[in-house]
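Engineer: please work out how this folds:
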Amino acid sequence: MHSPTTKYIDGALYARSLTPYAFDLRVHDLGHGHVEATALPRYGWHEIDATPEALATAALAQGHVWAGGEVCDWVPAPAPTEAELLDRAARNRERSARRARTQVRRLVKAKNLDTMLTGTYRENVTDRERLSRDVDVFIKRVRRVIPGFEYVCVFERQKRGAWHFHMAVQRVQSHYLRKGVLVKSYDLLRALWRAVVGDGNIDVSRAIRKRQRSTGKLAGYLSKYIAKGFEEGQEGDSYRASGKALPKPVVLRSLATSADGAGTDLLRLLMAFFPDGEFHSAYLDCGGYYMALSP
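Structural biologist: Below is the predicted model of the structure:
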């Protein structure tokens, strides 16, 4: 994601500084040993000399119209072209996908989910609304047997058009009491799904030994499914979850003026509180820095 380097404000054109003057350090402690942190740049802006044509172009991009040598607020701008509408929709979809992907990844970690259920139909179900309704009913039935059932669920469409779901859940008990009989947990989940859809199946991808590592891996899997859905232009809710609240981040300021310097400050901050963690890092397209901590 690239932010604009110029913008129009009150009849003047401003340019963004080439280098940031500081970075905001945002640390999300998701619990269970999982931490995600970012260093996001802060830029200064200064007024620049601009021709009337440059001012008009900048103003128009922000919804104003050039008229009689002045820029008038609240005057309708010309209707965007089809190409501009398509470009705008693509950028909006990209932003929405990025937000949803981040939210899903963090929810899986915060809820400490380490097992994935994949629900399918035997028939070729191409109606997404039907899948949505069936999943809602399935979850209600599961919660009657497993109170406090935590999950994050995403929908996926196969190439042939058939819908199914992937659901991250906490590791369940080996057996549950159902109508006075002990039933294997995954047999029970399959039975509950089939009671809703008829002939279908629930596949279970069990957690690997190091539980927190499997949680991180599962978070990555589900966020990729989210990205795939947005790339295909799917409409509707991008994911479901048993509560979407996340811990508030801690926000600090670094006076570094480069991503490397901010990354160093971020690492020092995390090491002070999580000295035994294993860190993974990457540069961000916006000029910032990302860091994740696994147990």
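
Engineer: C-alpha only now, for contacts and for neighbours.
Structural biologist: Fine.

Engineer: residues in contact with residue 165?
Structural biologist: Residues in contact with residue 165 (Cα atoms under 8 Å, 6 or more residues apart in numbering) are 118-120, 153-156.

Engineer: between these, which has the most around it?
Structural biologist: residue 155 (24 neighbours; other Cα atoms under 10 Å).

Engineer: need the three-state assignment for that residue.
Structural biologist: strand (DSSP: H, G, I helix; E, B strand; the rest coil).

Engineer: from residue 238, how far out is it?
Structural biologist: Taking Cα to Cα, to the nearest Å as the measure, residue 155 falls 7 Å from residue 238.

Engineer: okay, and the common contacts of the two?
Structural biologist: 226, 229.

Engineer: how many residues are close by the residue lying closest to residue 17 once chain neighbours are set aside?
Structural biologist: Distances taken as Cα to Cα, 6 or more residues apart in numbering put residue 44 closest to residue 17, at 5.5 Å, once the chain neighbours are dropped. As a burial measure, residue 44 scores 13 neighbours (other Cα under 10 Å).

Engineer: tell me how far residue 44 lies from residue 285.
Structural biologist: In terms of Cα to Cα, residue 44 sits 18 Å off from residue 285.

Engineer: likewise residue 266?
Structural biologist: Counting by Cα to Cα, the gap from residue 266 to residue 285 is 18 Å.

Engineer: neighbour count: those two, which is higher?
Structural biologist: Taking neighbours as other Cα under 10 Å, residue 266 and residue 285 compare with residue 266 leading, 25 against 10.

Engineer: helices or strands up against the helix or strand harbouring the more buried one?
Structural biologist: Residue 266 belongs to helix 259-273 when assigned by DSSP states H and E. Packing contacts for helix 259-273, counted by 3 or more Cα pairs under 8 Å, 6 or more residues apart in numbering; DSSP states H and E, involve strand 34-42, strand 289-294.

Engineer: to check against the first, give me the structure of this:
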Amino acid sequence: MTELDYEAVLESIDFEPAVQASENEKPFGWSDDNTKGTWQDTFTARKRVFPDGQCVVTVTKDKFFVGPAQTRQKAKRGESENREASEEFAGRRARQKVSERCKTIGADRIVTLTYRENMTDRELALKHFKAFCRRVGKVNAFHYVAVIEEQDRGSLHFHVAVHGRQNYLLLRSIWQRVLGRGENGEQMGQVNVSNPNRFGFGKNGAHRLAAYISKYCGKEMALRDLNQKRYFCSRGIVVPEVQSWRLPNCTCMLDAARAAFRFIEGHTMDGLITWCNNPLGVVYLATAPGLPVEPDCPF
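Structural biologist: Sure, this is the predicted structure:
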């Protein structure tokens, strides 16, 4: 990314009505005097680098408490007074975890498992899916992130995020073997595989599929019953640890955007994903796969 590209990205971000504070001036109401027993304003940077070199950086406006941690009695599961807000938070958290796991395995394709008939039994569908994954795993390593989608008519089917080219005939034969045949000998299921080109990202934009998958797979997440899992993934997916830093000299969104770009220095800028929400105080950057570039040694 050239300096002109950098300036173009900054110009595309709406920083109003963010307060443009000078070095010696802070926004109205900003608290960072380290007074014990109070909540302090801060911007926090978080960085996570995935195995294939993808880097995700967020800079968010947060608050942290100075002093002993405050304790409160936690409501029993399902008895929260603000159930709707709790479900919304759980849905956002699940979508984030789906995105993280998709990036960890380098997901660039979606496998869709469907039924010929109107399947509405969730427990039976899950048994079919587990049997499918177990049989595929016997042939080769099968890492996936999956959710169940329920259509308007109540029919269930699976969306499975995977990495790399898939043996379509093998997947279809295993899925159909799990479901068996109907009364007239007809196949009771079908398998479709969609690659990055199907979603308009192209070969070099496969890293964008993780964000798409998390939204695509998460549109039904908030409708799950209390004790129903929101997503499913294979064993052995180890999400990289996140690094975090508080930014004491960052007091406005312009500072946050500049800090975010500093944290991704060295990573590829081709196909960079940028997102900024001024009211929420969030700057988000996500790079394409590629290992960080080490500076040339001058001697």
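
Engineer: deepest of the helices and strands packed on helix 259-273 of the first structure, which one?
Structural biologist: Highest mean neighbour count among those (mean count of other Cα atoms under 10 Å): strand 34-42, with a mean of 23.

Engineer: residue ranges of the strands in the stretch 51-200 of the first structure, please?
Structural biologist: 65-67, 70-72, 115-121, 151-157, 163-169, 175-178, 181-184, 200-205 (DSSP state E, counting those that start in this stretch).

Engineer: where does the fifth one end up in the second structure?
Structural biologist: Across the second structure, the stretch matching strand 163-169 of the first structure (TM-score structural alignment) is residues 156-162.

Engineer: so how far does the matching stretch sit from its counterpart in the first structure?
Structural biologist: Overlaying the first structure shows stretch 156-162 of the second structure at a mean distance of 0.6 Å from the equivalent residues (mean Cα distance after the TM-score superposition for the first structure).

Engineer: and that stretch, how far out from the chain's middle?
Structural biologist: 16 Å (Cα atoms, centre = their mean, to the nearest Å).

Engineer: for stretch 125-133 of the first structure, same thing?
Structural biologist: 23 Å.

Engineer: if you line the two up, which stretch of the second structure does stretch 96-104 of the first structure fall on?
Structural biologist: With TM-score structural alignment as the criterion, stretch 96-104 of the first structure aligns to 90-98.

Engineer: now do the same contact list for residue 211 of the first structure.
Structural biologist: Contact analysis of residue 211 of the first structure by Cα under 8 Å, 6+ apart lists residue 114.

Engineer: distance of it from residue 83 of the first structure?
Structural biologist: 48 Å.

Engineer: residue 142 of the first structure maps to what in the second structure?
Structural biologist: Using TM-score structural alignment, residue 142 of the first structure lines up with residue 136 in the second structure.

Engineer: leaving out chain neighbours, which residue sits closest to its match?
Structural biologist: residue 142 (6.8 Å).

Engineer: same deal with residue 192 of the second structure?
Structural biologist: residue 112 (5.1 Å).

Engineer: could you measure from residue 247 of the first structure over to residue 34 of the first structure?
Structural biologist: Where residue 34 of the first structure is concerned, residue 247 of the first structure sits at a distance of 12 Å (Cα to Cα).

Engineer: ok, residue 172 of the first structure to residue 192 of the first structure distance?
Structural biologist: Taken as Cα to Cα, the span from residue 172 of the first structure to residue 192 of the first structure is 15 Å.

Engineer: which one of those two is surrounded by more residues?
Structural biologist: Comparing residue 172 of the first structure with residue 192 by other Cα under 10 Å, the one with more neighbours is residue 192, at 21 against 13.

Engineer: to which residue of the second structure is that one aligned?
Structural biologist: By TM-score structural alignment, residue 192 of the first structure lines up with residue 174.

Engineer: state the distance from the residue lying closest to that match once chain neighbours are set aside to residue 87 of the second structure.
Structural biologist: Leaving aside its chain neighbours, residue 174 of the second structure sits nearest to residue 132 (6.4 Å; criterion: Cα to Cα, 6+ apart). Residue 132 of the second structure sits 30 Å away from residue 87 of the second structure, going by Cα to Cα.

Engineer: residue 102 of the second structure too?
Structural biologist: For residue 102 of the second structure, the distance to residue 87 of the second structure - Cα to Cα - is 22 Å.
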